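Chemist: need coordinates for the below:
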Amino acid sequence: MSPHLPEEDNPYRSTDDAHPQPASLKTKFIRTGLLIAVLMLIVVPLLMPAVRSARPAAYRNQCINNVKQLNLAILGYESKHGELPPAYSVDEQGNPLHSWRTLILPYLAGETVSEKIDLTKPWDHETNAIARRTTLYEYKCPMDAVDDNYTSYVAVTGAECVFNGSTPCKLSEITDGSSSTLLLVELTGSQIEWMEPRDITLKELLAITEESEANHHGVFIVGYVDGHSELIEVDIDHEVLRAMATKAGGEKLGE
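Modeler: Okay, here's the model as predicted:
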């Protein structure tokens, strides 16, 4: 028979049995991970409504900022040339070449794109193909589902409006007030490429409130000659909208 040895001196006794070790780090990590997973299952569903509501608001704010930037670029063009840009430039035969959106690029964050454009050639000429395919997010509402080379922002064109074909407008011609006369409007699903010399007429503007679905739940964004932008209701009164779109109609808005 072997002599009796104290437990601590017994060479055959497992040291693990003699001194039980705490749970391993791996076990702790597993337990922590399970706890986090449970918390996520509880907390995330509670946060989702807030996330869903915050995203459209952020997109709307981005859209408002886009219109502000375009307003300022148009005014930058006016400061340099002494007149607002025409709705489009033309060749010697009077054929449209380039949109105002192309003409204001040097005053927007698009200087490098502007350098790639030959203004003497039509917007869709192969010479301008690279620029035409370039995405400029300043021209697109993040809520708009159109392709990236299409624009969400258009001018209202016509003899009564700030933009009238190839004829530029001077600020002195806008007698209805710069803070109440439209420069730009947001148009959902326009199918107009940002370089394309095409916008909408006053008649088409009024139809927006009847046929188009707005990006921003019942409102769309407009920009004014003084540079500010705002949201207006899709169901705005047509006479009010017409007055906003004309530059010298003599209407007194807000009265």
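
Chemist: C-alpha only now, for contacts and for neighbours.
Modeler: Fine.

Chemist: can you get me a residue count around residue 57?
Modeler: 12 (other Cα atoms under 10 Å).

Chemist: for residue 164, see how far away residue 158 is.
Modeler: 5 Å (Cα to Cα, to the nearest Å).

Chemist: and residue 122, helix, strand or coil?
Modeler: coil (DSSP: H, G, I helix; E, B strand; the rest coil).

Chemist: could you do residue 77 as well?
Modeler: helix.

Chemist: which residues are in contact with it?
Modeler: 83-85, 104, 107 (Cα atoms under 8 Å, 6 or more residues apart in numbering).

Chemist: between the residues you listed, which sits nearest residue 180?
Modeler: residue 84 (16.6 Å; Cα to Cα).

Chemist: mind listing the strands for the stretch 51-200 of the chain?
Modeler: Applying DSSP state E, counting those that start in this stretch to the stretch 51-200 of the chain gives strands spanning 88-90, 96-99, 153-157, 182-186, 200-201.

Chemist: quick one: contacts of the fourth one?
Modeler: Pointing back at strand 182-186 there. So strand 182-186 is contacted by 67, 71, 152-156, 162-163, 220-225, 244-246 (Cα under 8 Å, 6+ apart).

Chemist: same question, the last one
Modeler: Among residues not part of strand 200-201, those counted as contacts by Cα under 8 Å, 6+ apart are 154-158.

Chemist: save the contacts of residue 77 as CSV, and put in distance to residue 210 and neighbour count too.
Modeler: Compiled in CSV, the contacts of residue 77 are given as follows (distance: Cα to Cα, whole Å; neighbours: other Cα atoms under 10 Å):
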residue, distance to residue 210, neighbour count
83, 33, 17
84, 30, 23
85, 29, 27
104, 31, 24
107, 34, 18
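
Chemist: what's the closest of those to residue 135?
Modeler: residue 104 (15.5 Å).

Chemist: quick one, what contacts the closest one?
Modeler: With Cα under 8 Å, 6+ apart, residue 104 has these contacts: 73-74, 76-77, 85.

Chemist: now render the residues you listed as TSV, adding distance to residue 146.
Modeler: Shown next, in TSV, are those (distance: Cα to Cα, whole Å):
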residue	distance to residue 146
73	23
74	24
76	28
77	27
85	26
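
Chemist: please give the structure of this sequence too, so both can be compared:
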Amino acid sequence: MRAAAKKSPSSSVMRIILIVLVVVFLLGVTVSYLWVQPYLKMSKSVDHLKRIILFVHNHEDKYHALPNGYPAGAKHRFSWRVQLLPFMGAQGKSLFDRFHFDEPWDSPHNLKVAKQMPDIYRTPFAPEDSIHTSFVAIADPQGAFPEPETPEHRLSFNSIVDGTGQTVGIVHCEGTGIVWTEPRDINIDEFVQLAKTGRLNPPSKGYAPMVVRVAMMDGSVAPVLRDVSEETLRAICTREGHEARPKDFK
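Modeler: The predicted structure is shown next:
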């Protein structure tokens, strides 16, 4: 009988090395994926910001006024987000036409329609079935989107005395708990809290970025670092505070 062939020690070593290399490669791919994912998600969120502020510009171009939550003929106030639907193509216009503007935003019918939130108001950080918006405006009396005293009370770009490039319009914020059709956003105090901590107060749930992204009223998107002073944060939220361009915000 022939003696069984002995395995070469070198072949066993090569097999072990190959297995180790494969494991290291797979770990590297996994780590890279996990590291890159938040950046890819944030990139998409920034794209949504740019598109939303573009729709705001389209609204102002057509009506010579910024959206104030009162679509033409509406008896009740909705969100400015609803007013932008007609500028989102046929699908947005179709969704807009399904709302009953003679009813409150939270009527049974309108809440049913609200379940079809456009993806543009949701980011990859939010659940896919969420109807809570990830984008809010500065709805402060001194901001670009103040709560209107009457349906006829509307601002325009001419109302932004400080300049559209120096005034915050739309803010990316996760875990707002705000239904996208709801006529509710954040005030300046809440924006300061968000910029300093990544969350609203009381603490919002979900992703808390180290850098909050905002869309300025001129259409640009800017990062707000946490070391920006509170004075600056308040200055960039007002439309006619007559402040000089803050040095710690570029």
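
Chemist: which of the contacts of residue 104 of the first structure show up in the second structure as well?
Modeler: Among these, the ones still in contact in the second structure (both residues aligned by TM-score structural alignment, their matches' Cα atoms under 8 Å) are 73-74, 77, 85.

Chemist: helices of the second structure, residue ranges please.
Modeler: 9-63, 80-83, 89-98, 108-114, 188-197, 230-235 (DSSP state H).

Chemist: among those helices, show me which one is buried the most.
Modeler: Across these, the average number of neighbours (mean count of other Cα atoms under 10 Å) peaks for helix 80-83, which reaches a mean of 24.

Chemist: who touches that helix?
Modeler: Against helix 80-83 of the second structure from outside (Cα under 8 Å, 6+ apart): 67-71, 96, 180-181, 183.

Chemist: in the first structure, what stretch matches it?
Modeler: Counting by TM-score structural alignment, helix 80-83 of the second structure lines up with residues 100-103 of the first structure.

Chemist: how far apart are that stretch and its match in the second structure?
Modeler: For stretch 100-103 of the first structure, the mean deviation from the second structure after alignment is 0.4 Å (mean Cα distance after the TM-score superposition for the first structure).

Chemist: picking that back up, in TSV, list the contacts of helix 80-83 of the second structure along with distance to residue 116 of the second structure.
Modeler: Listed next are those as TSV, based on distance: Cα to Cα, whole Å:
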residue	distance to residue 116 of the second structure
67	21
68	22
69	18
70	20
71	19
96	11
180	10
181	11
183	17
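
Chemist: just the closest of these to residue 22 of the second structure, please.
Modeler: Closest to residue 22 of the second structure, out of all of these and judged by Cα to Cα, is residue 180, at 46.5 Å.

Chemist: contacting residues for the closest one?
Modeler: Counted by Cα under 8 Å, 6+ apart, residue 180 of the second structure has contacts 79, 81-82, 114, 117, 121, 131-133.

Chemist: how about it, what's its match in the first structure?
Modeler: Taking TM-score structural alignment, residue 180 of the second structure has residue 194 as its aligned residue in the first structure.

Chemist: quick one: residues contacting the residue positioned nearest the centre of the first structure.
Modeler: Nearest residue to the geometric centre of the first structure (Cα atoms, centre = their mean): residue 141, 3.1 Å. Neighbouring residues of residue 141 of the first structure by Cα under 8 Å, 6+ apart: 59-60, 62-63, 66, 152.

Chemist: if we go to 10 Å?
Modeler: Contact analysis of residue 141 of the first structure by Cα atoms under 10 Å, 6 or more residues apart in numbering lists 59-67, 148, 151-153, 186-188, 215-216, 221.

Chemist: so the aligned residue in the first structure for residue 29 of the second structure versus residue 140 of the first structure, what's the distance?
Modeler: Using TM-score structural alignment to pair residues, one finds that residue 29 of the second structure aligns to residue 47 in the first structure. In this view, residue 47 of the first structure and residue 140 of the first structure are 29 Å apart by Cα to Cα.

Chemist: what's the answer for residue 230 of the first structure, then?
Modeler: In terms of Cα to Cα, residue 230 of the first structure sits 16 Å off from residue 140 of the first structure.

Chemist: please say which of the two ends up with more neighbours.
Modeler: Taking neighbours as other Cα under 10 Å, residue 230 of the first structure and residue 140 compare with residue 140 leading, 26 against 15.

Chemist: surely the more buried one meets residue 151?
Modeler: Yes: between residue 140 of the first structure and residue 151 there is a contact under Cα atoms under 10 Å: 5.1 Å.

Chemist: find residues that contact each of these two.
Modeler: 186-188, 194.

Chemist: list just the nearest of those to residue 127 of the first structure.
Modeler: Closest to residue 127 of the first structure, out of all of those and judged by Cα to Cα, is residue 194, at 16.3 Å.

Chemist: quick one, what contacts residue 26 of the first structure?
Modeler: Contacts of residue 26 of the first structure (Cα under 10 Å, 6+ apart): residue 32.

Chemist: circling back to that earlier point, which among the kept ones among the contacts of residue 104 of the first structure gets closest to residue 40 of the first structure?
Modeler: Looking across those and measuring by Cα to Cα, the closest to residue 40 of the first structure is residue 73, at 45.8 Å.
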